[in-house]
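**Student:** Pasted the sequence and its predicted model underneath.
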Amino acid sequence: MSEYWVHPTAIVDEGARIGQDTKIWHFSHISSRTSIGSACSLGQNVYVASQVTIGNGVKIQNNVSVYEGVVLEDYVFCGPSMVFTNVRTPRSAFPRNTSNDYQKTVVKYGASIGANATVVCGVTIGEWALIAAGAVVNKDVLPYSLVAGVPARQIGWVCQCGLSLAFRDQVAACPECGRKYEMIEETVRIAKEV
């Protein structure tokens, strides 16, 4: 008996590794040589390519393709119909479809990507960052950053719970959960956990 759940319309190729309590919903396809952690949820029509690594507690909403070269760390959220790429200069006449051609994209612990956002390959999205819906990310995103727009630009900072932070004298406190943060040379880190 499997320790994870797969809808009857989904396809899981032989050789895929899937953790306990993960759910794979309607019409999804999980390729071989893929690693998916425990307690994940992959919505309807999700495609996970070969050699992708997905951590624990990851939520991937409907209509998302996670292509080779993408790493999703624990507790990442991918909103509906957001897009990953894995080749910077795609050409039909000059195929770039080998592992050597794919650029690595890393989405760090706890980061969230909004609906219909696009993440251009070769970037790292920092821990707990929040990418607004419809944004186009074409460069690295700092931890705890709030980015929006085309191309995406930083417009603020966010708490681990997702609310905006207002820094004064290099410190901020979340008005909802009470976590405290400090900023040192444009780097935000948690100063007090709740």
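**Tutor:** The structure has been received and is ready for your questions.

**Student:** make it CA atoms for all contacts and neighbour counts henceforth
**Tutor:** Will do.

**Student:** which SS state does N116 fall under?
**Tutor:** coil (DSSP: H, G, I helix; E, B strand; the rest coil).

**Student:** what's around it, how many residues?
**Tutor:** Burial measure for N116: 19 neighbouring residues, criterion other CA atoms under 10 Å.

**Student:** From G134, how far off is it?
**Tutor:** With distances taken as CA to CA, to the nearest Å, N116 is found 5 Å from G134.

**Student:** Ok, L72 next?
**Tutor:** Distance from L72 to G134, by CA to CA: 19 Å.

**Student:** Settle it for me: which of those two has more neighbours?
**Tutor:** L72 (24 against 20).

**Student:** Tell me who's in contact with that one.
**Tutor:** T53, I54, G55, V58, V106, V107, K108, Y109 (CA atoms under 8 Å, 6 or more residues apart in numbering).

**Student:** One more: I24?
**Tutor:** W5, V6, H7, A10, S41, L42, G43, Q44.

**Student:** In addition, the following structure is provided for comparison:
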Amino acid sequence: MEHYQHPTAIVDEGAIIGKDSRIWHFVHVCSGARIGRRVSLGQNVFVAGRAVIGDGCKIQNNVSVYDNVTIEQDVFCGPSMVFTNVLNPRAHIERKAEYRHTLIKRGASLGANCTIVCGVTIGEFAFVGAGAVVNKNVPPYALVVGVPARQTGWISEFGERLALPINGTGKAICPHTGVQYILDGTLITRMESGR
């Protein structure tokens, strides 16, 4: 075995777990799930059979990654955050054919107790604040908070808030990395600096 698995964890036959991943207490990974390298699944995490988790992700305690959720590499899922896969669930109506695809792009952070309503895409390096309810797509590098989530700013790949308007034009430099970010309308472009 090339990954660590706590004795209380259940990994069904047919699940794919990448090298150097860590599966902690009371985790259940279903058959068919695909988990990349260097992934950490915290206590009480559930991963459905049609879920995909990329390399380097950290899924904190009490998170369920349901069918049709794809998480790209280096994503942080905070404690007890929630994914959904049906817009209008009913206990007495079978809706598995209506699952919507949710995509979390590379480097995004999903804060503790936030909810990601199915069918949305969270852009690269976006940051969803704790407790937010996301019901529409989030642009790359956007900072969103609240219920429903609304954009309040921009954030660097390092995780620092950028001094830029929500839309318009401007430039900002991450003080930790020296990387420059250029805003044009509602699109951020990352530019390497001379540092």
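**Tutor:** That came through fine. In this text the structure is predicted, and so the values were computed from the model without any measurement.

**Student:** Closest to P80 of the first structure out of the contacts of I24 of the first structure?
**Tutor:** Of all the contacts of I24 of the first structure, P80 of the first structure sits closest to G43, with 8.7 Å by CA to CA.

**Student:** was I right about the closest one contacting F77?
**Tutor:** No. Between G43 of the first structure and F77 there is no contact under CA atoms under 8 Å: 11.5 Å.

**Student:** Name the residues contacting each of these two.
**Tutor:** With CA under 8 Å, 6+ apart as the test, G43 of the first structure and F77 both reach K59, I60, Q61.

**Student:** Mind putting the residues you listed into CSV with neighbour count?
**Tutor:** Converted to CSV, those look like this (neighbours: other CA atoms under 10 Å):
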residue, neighbour count
K59, 22
I60, 25
Q61, 21
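
**Student:** Mark which of the residues you listed are part of strands, please.
**Tutor:** Mapping the shared contacts of G43 and F77 of the first structure onto strands (DSSP state E) picks out K59, I60.

**Student:** Turn the shared contacts of G43 and F77 of the first structure into CSV, columns for distance to G37 of the first structure.
**Tutor:** Shown next, in CSV, are the shared contacts of G43 and F77 of the first structure (distance: CA to CA, whole Å):
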residue, distance to G37 of the first structure
K59, 11
I60, 12
Q61, 16
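
**Student:** Quickly note the distance from D74 of the second structure to A108 of the second structure.
**Tutor:** 7 Å.

**Student:** what about these two, which has more around it?
**Tutor:** A108 (27 against 20).

**Student:** so the more buried one sits right up against F125, yeah?
**Tutor:** Yes. With contact defined as CA under 8 Å, A108 of the second structure reaches F125; the gap is 4.0 Å.

**Student:** Would you tell me what helix or strand G178 of the second structure is located in?
**Tutor:** For G178 of the second structure, there is no host helix or strand (DSSP states H and E).

**Student:** Quick check, it in contact with S193.
**Tutor:** Yes. Counting by CA under 8 Å, S193 is a contact partner of G178 of the second structure at 5.9 Å.

**Student:** Sort out which of the contacts of L72 of the first structure are in strands and list them.
**Tutor:** If you go by DSSP E, the contacts of L72 of the first structure have T53, I54, V106, V107 in strands.

**Student:** More neighbours: G43 and F77 of the first structure, which one.
**Tutor:** Remark: of G43 of the first structure and F77, F77 carries more neighbours, 23 against 20, as counted by other CA under 10 Å.

**Student:** Help me confirm that S156 of the second structure comes into contact with E124.
**Tutor:** No. If you go by CA under 8 Å, S156 of the second structure and E124 don't touch, sitting 10.4 Å apart.

**Student:** what sits in contact with each of the two?
**Tutor:** Common neighbours of S156 of the second structure and E124 (CA under 8 Å, 6+ apart) are Y141.

**Student:** So these two - more neighbours on which side?
**Tutor:** Neighbours per residue (other CA under 10 Å) separate S156 of the second structure from E124, with S156 holding more: 25 against 21.
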